[in-house]
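>>> Coordinates only, no sequence provided:
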């Protein structure tokens, strides 16, 4: 099947199409600014923390996963910013820039899906199943495997088709991605399939997390809840926003892409495609905002450099939500009842002296 849009469509875009692509570029620039700004701030915070606390100050496992997620968002933003030449020329020209856009889009989108999936599995495991927080070594291995997988499925598929003299990343009407006739099988297997798998697993896991947290809250209704633990409970509930935001960002694009897959001769209106692209591109903004909201240590407050949550998300995941009114804190060494996840329950194993920061 020949690509229906041709390798050079410059001069064919209407004003409305150029305007819609411009909105996506603006969303991409906003996402890139938010992501880069947050990454710079996190880097500065990490350096400052290491100087204050020495070599034992370590990032938490979720810190590492979120940073990896932000880099994936940045890749997608770069891919969307590469729409600028298509806006200028009123059309798409296949070539190195087109290939780069396709690669950035696929790597960014697939990376976001897998990192959101990893965060969901970790959150569910420690809250619902009582897993210990994974070590940094384990987390780095998982993040490394995610990036290796994303790079391999992107570059290997491109290399195989290039070696056969086939154009793999090309004009898909408004921008560059996996072009016809490979867009349906490869698009689902290498990108959209991961979108949908992550969304489905997220829904199942976070419903389980929410049920567990609600049960814990009901058990503690008549108990004292220290302010710090109440804050941790709030953060744990906020974690459930990640699958919601993820579904919001991928659903419109998934619908329009399925429409194109199943009815390529009658694609959806451009307004729907543009809206879907803008929402997906704003993923970086949403993730940066959620990261800031759910990580209280990102916002330093005078006199609170040693926030109790600096110990990482380990405290969130222990369900240390309630403490009986008549319970002496000095007796917290006594194992609590399994039916009441109160002060000190579920502490992660190891108990070393290393501190984690978020």
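Looks like it arrived, so ask away. Remember, it's a predicted structure, so these values are computed and weren't measured experimentally.
>>> For the rest of this, base every contact and every neighbour count on C-alpha atoms.
Fine.
>>> Tell me which other helices or strands the longest helix seen in the chain touches.
Longest helix of the chain, by residue count under DSSP state H: helix 15-53. Judged by 3 or more Cα pairs under 8 Å, 6 or more residues apart in numbering; DSSP states H and E, the packing partners of helix 15-53 are strand 57-59, helix 61-81, helix 84-89, helix 270-281, helix 283-294.
>>> wait, which of these is closest to residue 142?
The closest of these to residue 142 is helix 61-81. By Cα to Cα, the value is 9.0 Å.
>>> For residue 177, which three-state class applies?
Counting by DSSP: H, G, I helix; E, B strand; the rest coil, the backbone at residue 177 sits in strand.
>>> putting a second one here so we can go through both:
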């Protein structure tokens, strides 16, 4: 359903229109980079799988996919999905207004999946890194695999329910949010906070806390052992929350 007053739509403002065009272009660049990196990682996994199959008796040959690598691939996939939702805004740039319908609902759903996925997989990666570095005995031999598999199952189920339930129980839940399609502008406040801000705000402190703890542990160990490589790795890991 189009706006009843097209001339009053925010996209008729030149600054807003130009800003949305920039968001769409950034989304396109982000999609190309994320999808290319995702494809490259899958190729590396396939090549490792081939080497592992034919050199399984060689202990120097690593398994094709480590548990934390699985979570990392899922995070890249979620980032690709989120970038796709931004690319869809090119339509609103061309038409000058947001029109509700299947296309709009698709953009809103993709944006939700991307938001949830990136935040939750970032938390899962940080937690698994913390456990593997500082509490490897807790995980045991199969603990990391179980953690990664459980994280993928939980996050997938959580995203499906969080996206599907509001859409099926709340009328016009996804729709015109002003400049693109997301949670409809009729549902402001608590709904939008619960759907994005909470998880992003939760991911940030957890990531900073876990990586900071690991870095502190490694720096202390490096100072006692005079291990420059470990110190360099610790400093590098200190930048992970910024990159995330």
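That came through fine. Everything numeric here is computed off the predicted structure, so don't read it as measured data.
>>> Quick TM-score on the pair, please.
For this chain pair, the superposition-based TM-score is 0.85 by TM-score structural alignment, normalised by the length of structure 2; 231 aligned residues with a Cα RMSD of 2.3 Å.
>>> circling back: would you mind finding the most buried of the helices and strands packed on helix 15-53 of structure 1?
Greatest average neighbour count among the helices and strands packed on helix 15-53 of structure 1 goes to helix 61-81 (a mean of 24), per mean count of other Cα atoms under 10 Å.
>>> what's the angle from it to helix 270-281?
150 degrees (axes from the mean of the first three to the mean of the last three Cα atoms, to 10 degrees).
>>> what stretch of structure 2 does helix 61-81 of structure 1 fall on?
Counting by TM-score structural alignment, helix 61-81 of structure 1 pairs with residues 67-87 of structure 2.
>>> average gap between that stretch and structure 1?
Taking mean Cα distance after the TM-score superposition for structure 1, the mean distance separating stretch 67-87 of structure 2 from the aligned residues in structure 1 is 0.6 Å.
>>> and that stretch, how far from the chain's centre?
With Cα atoms, centre = their mean, to the nearest Å as the basis, stretch 67-87 of structure 2 stands 5 Å off its chain's centre.
>>> Spit out the contact partners of residue 70 of structure 2.
residue 148 (Cα atoms under 8 Å, 6 or more residues apart in numbering).
>>> cool, the one 3 residues further on as well?
For residue 73 of structure 2, the contact set (Cα under 8 Å, 6+ apart) comprises 38, 41.
>>> One more pass at 7 Å, please.
By Cα atoms under 7 Å, 6 or more residues apart in numbering, the contact list for residue 73 of structure 2 reads residue 38.
>>> Kindly report the same for residue 190 of structure 1.
residue 153.
>>> What's the match for it in structure 2?
Correspondence of residue 190 of structure 1 to structure 2, assessed by TM-score structural alignment: residue 195.
>>> That match - that's part of a helix, no?
Yes - under three-state DSSP, residue 195 of structure 2 falls within a helix.
>>> Using JSON lines, please lay out the helices and strands packed on helix 15-53 of structure 1 together with distance to residue 107 of structure 1.
Shown next, in JSON lines, are the helices and strands packed on helix 15-53 of structure 1 (distance: least, Cα to Cα, whole Å):
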{"stretch": "strand 57-59", "distance to residue 107 of structure 1": "25"}
{"stretch": "helix 61-81", "distance to residue 107 of structure 1": "7"}
{"stretch": "helix 84-89", "distance to residue 107 of structure 1": "20"}
{"stretch": "helix 270-281", "distance to residue 107 of structure 1": "13"}
{"stretch": "helix 283-294", "distance to residue 107 of structure 1": "14"}
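>>> Just give me the match in structure 1 for residue 240 of structure 2.
Using TM-score structural alignment, residue 240 of structure 2 sits opposite residue 242 in structure 1.
>>> element containing its match, please.
helix 241-262 (DSSP states H and E).
>>> Can you tell me what sits against that helix?
With Cα under 7 Å, 6+ apart, helix 241-262 of structure 1 has contacts from 184, 199, 202-203, 267-268, 273, 276-277, 279-280, 283.
>>> if you set the cut-off to 8 Å instead, what comes out?
116, 183-184, 192, 195, 199, 202-203, 206, 266-268, 272-273, 275-277, 279-283, 286-287, 290.
>>> And it, what's buried?
Of the residues in helix 241-262 of structure 1, 242-243, 246-247, 249-254, 256-258, 260-261 count as buried by neighbour count, 16 or more other Cα atoms under 10 Å.
>>> Could you do stretch 43-60 of structure 2 as well?
Those would be 45, 48-49, 51-52, for stretch 43-60 of structure 2 by 16+ other Cα under 10 Å.
>>> Dump those residues to CSV, plus distance to residue 76 of structure 2.
Below are the buried residues of stretch 43-60 of structure 2 laid out as CSV (distance: Cα to Cα, whole Å):
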residue, distance to residue 76 of structure 2
45, 15
48, 19
49, 20
51, 24
52, 24
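>>> from those residues, which single one is nearest residue 81 of structure 2?
Of the buried residues of stretch 43-60 of structure 2, the one sitting nearest to residue 81 of structure 2 (Cα to Cα) turns out to be residue 45, at 21.0 Å.
>>> which residues touch the closest one?
64-65.
>>> counterpart of it in structure 1?
That one, residue 45 of structure 2, aligns with residue 46 by TM-score structural alignment.
>>> and if you look at residue 132 of structure 2?
Using TM-score structural alignment, residue 132 of structure 2 pairs with residue 126 in structure 1.
>>> close enough to count as contact, its match and residue 132?
Yes - under the criterion of Cα atoms under 8 Å, residue 126 of structure 1 makes contact with residue 132 at 6.1 Å.
>>> in what helix or strand does the residue nearest to residue 134 of structure 2 when sequence neighbours are not counted lie?
Among residues not flanking residue 134 of structure 2 along the chain, residue 214 sits closest, at 7.1 Å (Cα to Cα, 6 or more residues apart in numbering). Here residue 214 of structure 2, judged by DSSP H and E, is contained in helix 198-225.
>>> mean deviation of that helix from structure 1?
Here the mean offset of helix 198-225 of structure 2 against structure 1 after fitting is 1.3 Å, by mean Cα distance after the TM-score superposition for structure 1.
>>> ditto for stretch 104-123 of structure 2
Relative to structure 1, stretch 104-123 of structure 2 is 0.8 Å off (mean Cα distance after the TM-score superposition for structure 1).
>>> so that stretch aligns onto which residues of structure 1?
The aligned range for stretch 104-123 of structure 2 is 98-117, by TM-score structural alignment.
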